[in-house]
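Novice: With the input below, show me the fold.
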Amino acid sequence: MKRIAKYCSLLVVASGFAPAAAQDISSAYTKLDVRRDCKHRPGTAIEDYGEWRCKGHAGAPMWLGAGDQRMYVSFGAKAKDEPAAGQTLAPFNDFYKGVVEWRLSNGKPFAGIMRWNVKRAADMENREIRGRALVVTRLPPGAVCHVGYVDALANPNANELAREIADRRARDFVCGVDTPVVLGKITPGEDVFGAKP
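Specialist: Model prediction:
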């Protein structure tokens, strides 16, 4: 009986399958209205809209900054000092209200997925922001930065694509060395990510 158990253990390792508990990936969600749920510190210049401190899943610290019609989002105890605090999308965007999807491994968050509002090229002459982009961000421990992007208008399965980026890349992604990926289709004429899939 011991020999059979030992053989089964070796078979699991050799086949590349880990026990279910070791690969327990799930999602948690936080609804966020920045103006209602977060502490705001006003900016000091005309195009500086200030910054917000928020709490995400299980009280995880979040930082959001905005200026010149662009937004920046970062996570962690030192969120404002992380690479993500300097990353945004082109040309104009925001995330004042929405849902943060937290990808969890064994209950611990390793990536955040947020649906940003992005101004499309076709909307430059008016006030509407009709584009939507999913931004996947690597979470602590380690540096916090953008891992990848999905055009949510061009891809009906945008959420699944964003989870794929998070699950396959976020934990091993090296901020400042690795290049964020764009997964899926991109709306013709748009270049909000500065890259092509």
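Novice: rest of the way, CA atoms for contacts and neighbours
Specialist: Will do.
Novice: Contacts for the lengthiest strand in the chain, please.
Specialist: Scanning the chain for the strand with the most residues, using DSSP state E, yields strand 108-118. Outside strand 108-118, the residues that touch it by Cα atoms under 8 Å, 6 or more residues apart in numbering are 89-95, 98-104, 129-140, 152, 162-163, 166, 170-171, 192.
Novice: Please provide the structure for the following sequence as well, for comparison with the first:
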Amino acid sequence: MDLKHILLAAVFATSPAATMATAAHANESAYTDRDLDACKTLSEEEEGPSVTLLCAGYKDLPVYFKEGDLRQSQAYGPLSKTYIDSAFETFGPFNHTGAKIEWRLGASGIPVAAIARWFVADPEQTNDTDTRYGQVLVVSTVATTENPTSCVVGYVDALENKDANTLARTVADEEAAGFICGKSKPQWHGKRGGLAGDPMHYLPDAVE
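Specialist: All right, here's what the predicted structure looks like:
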């Protein structure tokens, strides 16, 4: 290759078109709204009380919602029966989830992770009429038919990090694919404030 062609190749490699081609392979987001009133009840116990719901998610991927003792858990994709029945990841303080779910789509358009917002009550709050809540973005894996498990990958304190959504997407894109439920340990990313709450995990195949 002569000098002219070398220079032209270098210009193309750094051109906007080349940059756009690279960016085209970056993960994208899709959004769904979970509607608890439209979910199907899979199990319900008055003692507790507790409930497990099957909800619509992204395309044909379901969302499994659980609530017990004023704490909520959520998982995504075609879960195994063991995970549907037994898995529960939440926070120690009373909490509830937001309805909006962000799905991070890989190059094939298939979700590789899901992001949801948890509202975590301040356990030190004594005024029942004006409860303070922390807000945490929870990044989770999405189950597949080959790997029917879904679990938390990481946490981002949405009140302490001004770029919380971007940070959560980075965690989803970089860590979800290699995360192994029951073996890998979810981590906090960015700053963590006093209202974030302590996570609680129960996974049927967890390694202590």
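Novice: TM value for the aligned chains?
Specialist: A TM-score of 0.78 describes the superposed chains when it is computed by TM-score structural alignment, normalised by the length of the first structure; 180 aligned residues with a Cα RMSD of 2.8 Å.
Novice: which residues does the residue nearest to Trp188 of the second structure when sequence neighbours are not counted contact?
Specialist: Leaving aside its sequence neighbours, Trp188 of the second structure sits nearest to Tyr155 (Cα to Cα, 6 or more residues apart in numbering; 4.7 Å). By Cα under 8 Å, 6+ apart, the residues touching Tyr155 of the second structure are 136-139, 168, 186-189.
Novice: Can you flag which of those residues belong to strands?
Specialist: Taking DSSP E as the definition of strands, the contacts of Tyr155 of the second structure contribute 136-139, 187-189.
Novice: Could I have the buried ones of those as PyMOL selection syntax?
Specialist: Here is the PyMOL command that selects the buried residues among these (16 or more other Cα atoms under 10 Å):
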select buried, resi 136+137+138+139+189
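Novice: could you dump the ones in strands among the contacts of Tyr155 of the second structure to TSV with distance to Glu28 of the second structure?
Specialist: Output for those, formatted as TSV (distance: Cα to Cα, whole Å):
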residue	distance to Glu28 of the second structure
Val136	21
Leu137	17
Val138	18
Val139	15
Gln187	23
Trp188	23
His189	20
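Novice: Among the ones in strands among the contacts of Tyr155 of the second structure, which one sits closest to Ala24 of the second structure?
Specialist: Among these, Val139 lies closest to Ala24 of the second structure (Cα to Cα), at 22.8 Å.
Novice: residue contacts, that closest one?
Specialist: For Val139 of the second structure, the residues meeting the contact criterion (Cα under 8 Å, 6+ apart) are 113-116, 152-155, 168, 171-172.
Novice: Of these, which is the nearest to Ser86 of the second structure?
Specialist: Val152 (14.7 Å).
Novice: Now the residue nearest to Gly98 of the first structure when sequence neighbours are not counted: which helix or strand?
Specialist: Leaving aside its sequence neighbours, Gly98 of the first structure sits nearest to Leu32 (Cα to Cα, 6+ apart; 5.4 Å). Assigning secondary structure by DSSP states H and E places Leu32 of the first structure in strand 25-33.
Novice: now that strand: which residue numbers in the second structure?
Specialist: Across the second structure, the stretch matching strand 25-33 of the first structure (TM-score structural alignment) is residues 27-35.
Novice: would you say Ala170 of the first structure is within a helix?
Specialist: Yes: per DSSP: H, G, I helix; E, B strand; the rest coil, Ala170 of the first structure lies within a helix segment.
Novice: Can you find the partner of it in the second structure?
Specialist: Checking TM-score structural alignment: Ala170 of the first structure goes with Ala176.
Novice: In contact with its match, which residues?
Specialist: With contacts defined as Cα under 8 Å, 6+ apart, Ala176 of the second structure is in contact with 112-113, 140-141, 153.
Novice: hmm, which of these are common to the first structure?
Specialist: Mapping the contacts of Ala176 of the second structure onto the first structure (both residues aligned by TM-score structural alignment, their matches' Cα atoms under 8 Å) leaves 112-113, 140-141, 153 still in contact.
Novice: Tell me the counterpart of Arg117 of the second structure in the first structure.
Specialist: So Arg117 of the second structure corresponds to Arg115, using TM-score structural alignment.
Novice: Identify the residue nearest the residue nearest to the spatial centre of the second structure in space, chain neighbours excluded?
Specialist: With distances taken as Cα atoms, centre = their mean, the second structure has Val139 as the residue nearest its mean C-alpha position (2.6 Å). In this structure, Val139 of the second structure finds its nearest non-sequential neighbour in Ile115, 4.6 Å apart by Cα to Cα, 6+ apart.
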